[in-house]
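Asker: Sequence plus predicted model, see below.
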Amino acid sequence: MMSSNSANNLLDEALGFNDDGGGGGGGLLLLIEDRVETSGAFILHHLIKRRISSPNRPNDVVVFLSFAHPFSHYDRILRKMGCNLGVQKENKRFVYYDMLNLNYPEGEQGAEDLLLSVYGKIQKTVELCSSREGYKNSTIMIDDISLMEVALCGSSNLVLDFLHYCYSLATQFDCLVIILNHEDVYSTVDVPSPLLQMEYLANIVIKAEPLATGLATDVHGQLTVLNKGICQGSGCSKSKIRNFHFRVKENCVEYFYPGSRT
């Protein structure tokens, strides 16, 4: 059994992350899919802390777009995990965009102009960070795209365009793009959704799901991590699938294989 505060836990191993806070860079897209009854937000929190707390990556930046919660929500949770987001925000290592309280204009053209403006700010931030000495990777996080679509009055085309813009930054500046989405929002939709295209583009897909056997007091759900591997030069690493259970605690998360707890 390993907790999220361990130097190397089951989640980090499945993602291919190493102990210095690295891994997961190099133009990668990581998609987190959860359900209403099994939130995957704890994965976002873990990755925020990992990306901005490593002493070996002092010039890396997390650009965070929140359609779900105010800054105080993330700050409160990360403080319990030993990470002060307020300080990181002042130090420009955590760049927070409050997408909740934006005045979204009526009409698709107005919404598109607004998203282009936000994208322009993200691009400038990433460009500035990439010019710093010792730069390794920046991270762009979106919480979450299902609420983004709601804010844009159901325009999946605008959502997809924006996600593709962010993905272009990943490939251009060696960024990691992390997206959270509620999978069951689209369970009754027959037409292709942004989720389907993101699943295709994603290098890593994490699914947070309830237990197949139902509820349990000491197990909150299961994670399935599909790591599609990375192609570099003439070689490609093989795809790997890992499955394990998790339990969310006050200031950490425990990960363990089924049947490994006594």
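Answerer: Cool, got the structure. Because the structure is predicted, anything quoted here is derived from the model rather than measured. Numbering: from 1, shown residues only.
Asker: drop to CA atoms for contacts and neighbour counts, all remaining ones
Answerer: Noted.
Asker: burial measure for residue 112, as a count.
Answerer: By other Cα atoms under 10 Å, the residues close to residue 112 number 19.
Asker: My guess is it contacts residue 158. True?
Answerer: Yes: applying Cα atoms under 8 Å as the test, residue 112 and residue 158 come out as touching, 6.6 Å apart.
Asker: residues shared between the contacts of the two?
Answerer: Common contacts of residue 112 and residue 158 (Cα atoms under 8 Å, 6 or more residues apart in numbering): none found.
Asker: Show the contacting residues for residue 88.
Answerer: So residue 88 contacts 52, 94 (Cα under 8 Å, 6+ apart).
Asker: buried sites along the helix or strand harbouring it?
Answerer: Residue 88 is part of helix 85-90 when elements are defined by DSSP states H and E. Going by neighbour count (16 or more other Cα atoms under 10 Å), the buried part of helix 85-90 is 85-86, 88.
Asker: adding another structure so you can compare the two:
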Amino acid sequence: GVNLTAARECGQLVFLEGLKSSVDVFFRAQAEPHPLQFLREADAGNLQPLYEFVREALKPVDDGQAAWRCPVLLVDDLSVLLSLGLGAVAVLDFIHYCRVAVCWERKGNIVTLVHDSGDGEDEENDILLNGLSHQSHLILRAEGLATGFCRDVHGQLRILWRTPSQPTAQRDGSLTYQYKIQDKSVSFFAKGMSPAVL
């Protein structure tokens, strides 16, 4: 329900289109800085230019503008960085620095997407997924049904939240909802409570 084009025009949204920018990095002069500079370098582990892009986006556009209040950094999708040859440790370091800039300094949030195939063959992806899971306060896992295809239920959403300030026994909680994807929305319902079943 949010008009992202309008938000971008009035300075509420800063957007880096990775696919378009990845082509641009090859046609720029070598000396020009670019957020995706790691694509062009032999040492593909340096995400500092991408981090600097995030830092610059958090600064006010002009001196009269107020600084961002409670910004949200959306990264869709971190698994792509692994596909481009970066190691999981480099990606986790990037997210750590972004957490310092966004969460601690600006009291904002970070939302990331990571794919989990569940087969255990991609060790780098497993390291990234586990590292992010240990740092996160809220984890949403969208997954298919264990029973297979169903016409009225497309999958389930598991929600795990952690409250670090609570004792270990009380700090973790979870909920599971099932969902059905419709034309322009998604319907959520309790597990086993699909409208088709009832």
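Answerer: Right, received. Where do you want to start? Given the structure is predicted, the values throughout are model-derived calculations rather than measurements.
Asker: What does the TM-score come to for these two?
Answerer: In this superposition the chains share a TM-score of 0.76, using TM-score structural alignment, normalised by the length of structure 2; 173 aligned residues with a Cα RMSD of 2.7 Å.
Asker: Tell me which helix or strand comes right after the helix holding residue 88 of structure 1.
Answerer: strand 94-98.
Asker: in the superposition, what's the average offset of that following strand relative to structure 2?
Answerer: With mean Cα distance after the TM-score superposition for structure 1, strand 94-98 of structure 1 departs from structure 2 by a mean of 1.1 Å once superposed.
Asker: Quick check: next helix or strand after that strand?
Answerer: Once strand 94-98 of structure 1 ends, the next helix or strand along the chain (criterion: DSSP H and E) is helix 108-130.
Asker: got the angle for that following helix vs strand 94-98?
Answerer: Put simply, helix 108-130 of structure 1 runs at 170 degrees to strand 94-98, going by axes from the mean of the first three to the mean of the last three Cα atoms, to 10 degrees.
Asker: ok, so of the buried residues of helix 85-90 of structure 1, who is nearest residue 193 of structure 1?
Answerer: If you rank those by distance to residue 193 of structure 1 using Cα to Cα, residue 85 comes first, at 32.8 Å.
Asker: how near is the closest one to residue 93 of structure 1?
Answerer: For residue 85 of structure 1, the distance to residue 93 of structure 1 (Cα to Cα, to the nearest Å) stands at 9 Å.
Asker: Can you get me a residue count around residue 17 of structure 2?
Answerer: Quick note: residue 17 of structure 2 (other Cα under 10 Å) scores 8 neighbours.
Asker: where does the corresponding residue of structure 1 for it sit relative to residue 15 of structure 1, distance-wise?
Answerer: In structure 1, the residue paired with residue 17 of structure 2 according to TM-score structural alignment is residue 98. Distance from residue 98 of structure 1 to residue 15 of structure 1, counting by Cα to Cα: 28 Å.
Asker: whereabouts in structure 2 does the longest strand seen in structure 1 align?
Answerer: Longest strand of structure 1, by residue count under DSSP state E: strand 240-248. Across structure 2, the stretch matching strand 240-248 of structure 1 (TM-score structural alignment) is residues 173-181.
Asker: can you tell me the mean distance of the matching stretch from structure 1 after alignment?
Answerer: Mean for stretch 173-181 of structure 2 is 0.8 Å (mean Cα distance after the TM-score superposition for structure 1).
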